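Trainee: what would the 3D arrangement of this be:
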Amino acid sequence: MDNIGIVVESLDDAVSFFTELGLKLEGRATIEGEWAGRVTGLGSQHVEVAMMVTPDGHSRLELSRFLTPPVKSDHRTAPVNALGYLRAMFTVKDIDDTVARLSAHGAQLVGEVVQYENSYRLCYMRGTEGILIGLAEEIGHK
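Mentor: Take a look at the predicted model:
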């Protein structure tokens, strides 16, 4: 997999949130032109994009802000059992520290931090703009 894409209203807020999670900004660009519309099926489009990369350099998150055409629907408040995109899960070294740091950016726990057997501590959070993410800490790997 090359990347996962998320459409946002504020590229700056989303970059800040995912930077706090440990991703690094790889670059920002404006995408427009006939070729781009042929790829997405949207026709003429003008999009600001920020590419974030995970600390290991193996995975990317593409954050997009559509200037044109306007956004047609909003799935950000859908519950975790809604059809379609659910969430992206991130491995963290210290889930309690990560929850605290993301909470300072306005993120909220969906439920609570729970332990799965003797393997993981897990939680879901709604971050900037209601984006749903999961956090997983391997037990014994702080």
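
Trainee: alpha carbons only for contacts and neighbour counts from here, please
Mentor: Fine.

Trainee: which residues are contacting stretch 122-135?
Mentor: With contacts defined as C-alpha atoms under 8 Å, 6 or more residues apart in numbering, stretch 122-135 is touched by 8-9, 13-14, 17, 76-77, 86-92, 95, 102, 105-116, 136-137.

Trainee: go on, stretch 63-79?
Mentor: So stretch 63-79 is contacted by 5-11, 14-15, 42, 44-52, 129-132 (C-alpha under 8 Å, 6+ apart).

Trainee: host element of E62?
Mentor: Here E62, judged by DSSP states H and E, is contained in strand 60-68.

Trainee: again with D13
Mentor: helix 11-20.

Trainee: what's the first helix or strand after that helix?
Mentor: The element immediately downstream of helix 11-20 (helix or strand, assigned by DSSP H and E) is strand 24-32.

Trainee: about what we covered before: if you compare the directions of the helix holding D13 and strand 24-32, what angle comes out?
Mentor: Angle of helix 11-20 versus strand 24-32, following axes from the mean of the first three to the mean of the last three C-alpha atoms, to 10 degrees, is 150 degrees.

Trainee: re earlier: list buried residues within the contacts of stretch 63-79.
Mentor: 7-8, 11, 14-15, 45-52, 129-132 (16 or more other C-alpha atoms under 10 Å).

Trainee: from these, which land in helices?
Mentor: Mapping the buried ones among the contacts of stretch 63-79 onto helices (DSSP state H) picks out L11, A14, V15.

Trainee: for comparison, sequence B:
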Amino acid sequence: MTLKRMDNILVVVDDLEAMKSFFLELGLELEGQTTVEGPSIGSLIGLKDVRATLAMMRTPDGQGIELDKFHTPDAVRFGPVDAPVNTLGLRRIMFAVDHIEAVVARMQAHGAELIGRMQYEDSYRLAYIRGPEGIIVGLAEQLS
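Mentor: This next block holds a predicted model:
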């Protein structure tokens, strides 16, 4: 058996509209949105009395980010919203971009916080930004 591809990443959110807006501004597209509920959904994910709204976002090359807003049961937060990048667990999503400075400026105008930036030799410019609900997004611009 061979792994074919990564299909999507799940991000559980409290403010679905803010997160959709953030990813739309970054350049993803909204593929679709729906509400799911019922015993079959609960059985699949190991929860009872599930009701959630899902928004599927896609990168220009077709990679998926699924944003889920749980109505029942309530989502559970472990740790602070602005957890540092060395916190255990999935900590960031990174995207390849053109014109990194323009992307950072656009995202800051949209409310993102610049965590830091650097240039790695003559190969890449990198930046980390923090968006709604503390999500960390890495940006990488290839220089050559």
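
Trainee: so of the buried ones among the contacts of stretch 63-79 of structure 1, which ones are in strands?
Mentor: V7, H46, V47, E48, V49, A50, M51, M52, L132 (DSSP state E).

Trainee: and these as JSON lines, adding distance to A36 of structure 1?
Mentor: Shown next, in JSON lines, are these (distance: C-alpha to C-alpha, whole Å):
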{"residue": "V7", "distance to A36 of structure 1": "16"}
{"residue": "H46", "distance to A36 of structure 1": "9"}
{"residue": "V47", "distance to A36 of structure 1": "9"}
{"residue": "E48", "distance to A36 of structure 1": "12"}
{"residue": "V49", "distance to A36 of structure 1": "12"}
{"residue": "A50", "distance to A36 of structure 1": "16"}
{"residue": "M51", "distance to A36 of structure 1": "16"}
{"residue": "M52", "distance to A36 of structure 1": "20"}
{"residue": "L132", "distance to A36 of structure 1": "27"}
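
Trainee: farthest-separated two in those residues?
Mentor: The most widely separated members of those, counting by C-alpha to C-alpha, are H46 and L132 (25.4 Å).

Trainee: tell me which residue of structure 2 lines up with M125 of structure 1.
Mentor: Using TM-score structural alignment, the equivalent of M125 of structure 1 in structure 2 is I129.

Trainee: which element is its match on?
Mentor: strand 124-130.

Trainee: I'd like the distance from that strand to the chain centre, please.
Mentor: Counting by C-alpha atoms, centre = their mean, to the nearest Å, strand 124-130 of structure 2 is centred 15 Å from the centre of its parent chain.

Trainee: ok, now stretch 119-132 of structure 1?
Mentor: On C-alpha atoms, centre = their mean, the centre of stretch 119-132 of structure 1 falls 10 Å from the chain's centre.

Trainee: list the buried residues in that stretch.
Mentor: Buried residues in stretch 119-132 of structure 1, counted by 16+ other C-alpha under 10 Å: 120-132.

Trainee: returning to that earlier point: quick one: the match of M125 of structure 1 from E101 of structure 2, how far?
Mentor: I129 of structure 2 sits 12 Å away from E101 of structure 2, going by C-alpha to C-alpha, to the nearest Å.

Trainee: what's the average distance of the helix holding D13 of structure 1 to structure 2?
Mentor: Following superposition, helix 11-20 of structure 1 is found to deviate from structure 2 by 0.8 Å on average (mean C-alpha distance after the TM-score superposition for structure 1).

Trainee: where in structure 2 does that helix align, residue-wise?
Mentor: With TM-score structural alignment as the criterion, helix 11-20 of structure 1 aligns to 16-25.
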